[in-house]
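> Structure for the following, please:
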Amino acid sequence: MIPIEFEPPVEDARVVIGIDFGTTFSGFSFAYIKPEKEKIAIVVNDNWLGVKGPMKTNTVLQYDEDYEDVITWGAKALANEPSKKAKNKQPRPVEMFKLHLGDVPETKKPKLPNGITPERAITDYLREMGFSEKTKTIMRKCLFDAGLIKRIGTLSLQFTTEPEAAAIHCMNILKEHGLSTGAKYLIVDCGGGTVDLTVRKLLPDNKLGETTMMSDGFCGGTYVDDKFLEFLEKQVSKSAMDELKEKNYGQVNYMVQQFCFHVKIPFTGEESDFETFEWDIERKCPALKKYVTGSEKNELRKNDWIIDLDFKTVKGFFDPVIDKILKLIKDQLKKCPDCSVMFLVGGFSESKYLQTKVKQTFGDKIKIAVPPRPVIAVVSGACEYGLDTKAVSTRVLKWTYGVLVSPKWQPGDPLSRKNSFGRIDKFYLMAKKEVQVDVDKEFSQRLLPSQPNQTSIVFSIYYTSKYSATYCDEPEMNFLGKFEVDLPDAHLGLNRPVMLTLRFGSMEVFLKATNETNNRVYRTTFCSAE
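All right, here's what the predicted structure looks like:
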């Protein structure tokens, strides 16, 4: 999910900022709005706390020992040296906190320190970046608390997904691949924590339509790092690695950085290109030695504390992760077999081995392209979307949306669900998943109060991964939000219709309710479930 920030207000915008808030790495881009016909240059930030070069920095925070203040953030939060601001021992850095947003399995969510909520971590991180369904609602509040927007409900803040932003970025190079209006292309955004896929169709006037429902998986580049650490744990014992993580977490991160630089990034998957890498524990992670005991210690002593990373072992780090990515691609191409080009974007897409495996598996079915600097495709595309939010013409709904209604209980309805008013709460479907909707398309339904004397009506909106549902408490049903509409003129009884309208024109759900008795209009915005 990418927030796009306009400051000052949209109608008098001077600059557009695209923020790529990622699971493991984040970045931002910006562009000054110029008069029509003047070329607008998008600048991707490459200066992080004085370190110039990287287009992104780590989504990590280092707090003081009391978790009251942020000592440092980004790549410096993973530095091996303790901060001078720390009173005594620094606590472990807080990372991967984005996984607490949305419908992420509990097993994938990292444990956060006491007193650090996901909302606080996000707010602190967005504040430190230096611009001074549920996920987007949280993000709006965090951006507001971080001082990046003046009002929570401002339309100056727009959202787009990572693959959508990448699709917009890649749209500018479609002609290089011979694509014209009507062509479909697949975006595979391989990040650190997740891989997101979407199929887009090029429409007239450089507009984009979404062809298939977006899919994703937890199989980004950091899972290769995890496989390396799992291998290391088998060599030194779980207890030794646990102690290292608890007492010397900075050295764990240093090891991962060294592994990426010397092994992961250069790995091509060709044995002829590979030389067995000697992993010297004394040099790469000296603190680990004091935690290793028993037979593991004896064996490592014999080998001078060196562990060989041979071709088969390193390949084994990659293959389980890449196999999941290949399956995701296969499933998307099955839904849309007439795609012309597949674009690999995101940091992990720079892996030569991943590129090779994708080309070997799908090269005879579809053209495969890796744009220049694929790591910036998302953050640059986010800014491009901010400059022209109408670039996206259609989207495919990932969820089924509806509202809670209370009709009269009828024979055949479960008796246990009948309430004291003789009514039953049900899910009324308003928009079905996998339906392609035009931007600003509205779904409306006229609803009536359930009691003649009620003075307001509360609309509770739900969404589900199923195509339909009967009740709002079914499995896979999620509460999105609610808002209240005044219902004066009680003397009219039940004859007080309200027109409820849902619109999915952006990455948020806009709701409008019109009291048709007095023509008063109510509006609100909810996050679009991802």
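> only C-alpha atoms for contact and neighbour calcs from this point on.
Noted.
> mind listing the helices for this structure?
Counting by DSSP state H, the chain has these helices, from start to end: 118-128, 135-145, 162-171, 222-236, 238-247, 249-259, 281-284, 294-302, 311-335, 352-362, 377-387.
> here's the other one to compare against:
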Amino acid sequence: MFESRLVRFVVAIDIGTEYTSFAHSLKHSFSQSTVIFEQWEGQEQGIVKSPAIVEYNDDYSSIIKWGTPVLQQLKSTSDDSEDTEFPREICTFQVFNNDNEDIWLPPELSKKKLISDYLNEIQKVVLAALQENWTGIKPSYETGTVFIVPDRWGPTNCNILSQCLLENGSLCDNKENIQFISRGKAITLNCLNENKDVLSPGDYFLNVDIDKDTINLTTRECISKDTFSEILDRMVDYKENTSIERRFLTSQGVTNEIFDQKNTNLKQIYQAQLQIQPKVESLLQKYLSSGKMTQSVDIDSIIPSLKDTVLSLTNEDLKKKLEKNKWCIELDSKIVSDLFDPLVDRLQHIIELRLTNEAEYSGKEYSVIFFVGDTFKCNYLVEKIKQMKFSSDVKICILPNSEDLVVLNGALEYVQEDYLWNVMTSLLRR
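Got it, this is the predicted structure:
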């Protein structure tokens, strides 16, 4: 994969539009040597991703904070602030969803400078992690870097990443030691490597993943033992405000107006959006594994800024309800079933529709369905999916790891062997 024989180590960096994460391993001993980074500044041990957000100084000449410390500052400054906008020096990476999309940036800041400045900060953390784990490593020429990029990215953003990495030079000084893989392909590669015996050449398989309010279905074909096709078909099912975390808040009377930018401080909204999904997932997992019938949860343990946000709303009934409950939320089995059963029904419907339509109109019959993503870590949902029955005989595989680990492992697997070049053709064709 990397032409230079000097490359002994591999770093996979997931540059997302909301979060960033990375992992590293020996080039020829992936399964025994992989290290997933979990020591981001300002975060608890065990969290593998850092928010992709930066804060500049007044003239945008340098970054003064990035990641979680920026969110912590937003929390501390929002308590007494009536502002409904971010400080203009704070930039997020959600503007980089597409290559050629028109985006707004301050006049002092270009797209390349934002990526370059942020990547330089990430490189410092990566280099420190490599030197801590691999004694005597010479990163600039002994390390190969594979960037995991959003599926909608094309050459423009990828070229910027390459240029920025090479201009810094501390992690990589040779363009031949930089590779790219889309998130979708990294996920598929890990799915196949974790389930080596479920597919044969010519079999079609379906990847199912959930991104907040959206369920994504992608179809690929197994070409041979080691290769798979580009995406043959993609189906996207979007329903507003149907994510587990939103439904959880709604079940407690915290309606969607909490995220209405006209009524709520935008700083609090952004912090809440980034924190709520992992916190709710962790909360549900702990409850389901505890065996308790009910569990009382302090609302501040879910989102530290949620209480302040609720107090800023005009909904007096909600305030009285939460104050009466001492700002605690009651979790029980009915709430869990109310959260996940509609999702199970939705998955059953759209997957059955996909299987039926493909069989009727194109003659495709699927052999395997892979369920990938953090939502599928919930034991309640896993058991419900295992009970699903479809019109065709299809095998169900649920990957137990979080989507972040699946993506990072898939990228590291991609650069282990030369034959895996076959899974990555053009980033423009998906």
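> What value does the TM-score take for this pair?
Scored against TM-score structural alignment, normalised by the length of structure 2, the superposed chains reach a TM-score of 0.65; 381 aligned residues with a C-alpha RMSD of 5.0 Å.
> To residue 480 of structure 1, which of the helices of structure 1 lies closest?
Closest approach to residue 480 of structure 1 among the helices of structure 1 (C-alpha to C-alpha): helix 135-145, 9.9 Å.
> So what touches that closest one?
Residues from elsewhere that reach helix 135-145 of structure 1, judged by C-alpha atoms under 8 Å, 6 or more residues apart in numbering: 101-102, 119-120, 122-123, 126-127, 149-153, 159, 508, 526-530.
> so how far is that helix off the chain centroid?
Relative to its chain's centre, helix 135-145 of structure 1 lies at 14 Å (C-alpha atoms, centre = their mean, to the nearest Å).
> what residue of structure 2 takes the place of residue 348 of structure 1?
Aligned counterpart of residue 348 of structure 1 in structure 2: residue 375 (TM-score structural alignment).
> pretty sure its match is touching residue 212, no?
No - taking contacts as C-alpha atoms under 8 Å, residue 375 of structure 2 lies outside contact range of residue 212: 9.2 Å.
> tell me the contacts of the closest residue to residue 482 of structure 1 other than its chain neighbours?
Distances taken as C-alpha to C-alpha, 6 or more residues apart in numbering place residue 460 nearest to residue 482 of structure 1, at 4.3 Å, with adjacent residues excluded. By C-alpha under 8 Å, 6+ apart, the contact set of residue 460 of structure 1 is 403-404, 479-483.
> Narrow those residues to those in strands?
403-404, 479-483 (DSSP state E).
> Now the terminal residues of stretch 209-219 of structure 1, how far apart.
26 Å (C-alpha to C-alpha, to the nearest Å).
> Residues touching that stretch, excluding its own?
Taking C-alpha under 8 Å, 6+ apart as the rule, stretch 209-219 of structure 1 contacts 184, 193-203, 321-322, 324-325, 328, 332, 335-336, 392-398, 434, 436.
> redo that, cut-off 6 Å
194-201, 321, 393-396, 398, 434 (C-alpha atoms under 6 Å, 6 or more residues apart in numbering).
> Of the residues you listed - the most surrounded one?
residue 200 (29 neighbours; other C-alpha atoms under 10 Å).
> Was I right to think that one contacts residue 185?
Yes - assessed by C-alpha atoms under 6 Å, residue 200 of structure 1 is found in contact with residue 185 at 5.5 Å.
> With residue 352 of structure 2 as the reference, measure out to the match of residue 348 of structure 1.
20 Å.
> cool, residue 211 of structure 2 as well?
Counting by C-alpha to C-alpha - residue 211 of structure 2 and residue 352 of structure 2 are separated by 20 Å.
> who has more neighbours, these two?
Taking other C-alpha under 10 Å, residue 211 of structure 2 and residue 352 do not tie; residue 352 has more neighbours (16 against 12).
> so what's residue 322 of structure 2 closest to, chain neighbours aside?
Spatial nearest neighbour of residue 322 of structure 2, chain neighbours left out: residue 328 (6.7 Å); criterion: C-alpha to C-alpha, 6+ apart.
> Correction: the previous question concerned residue 180 of structure 2.
That would be residue 147: by C-alpha to C-alpha, 6+ apart, it lies 4.8 Å from residue 180 of structure 2.
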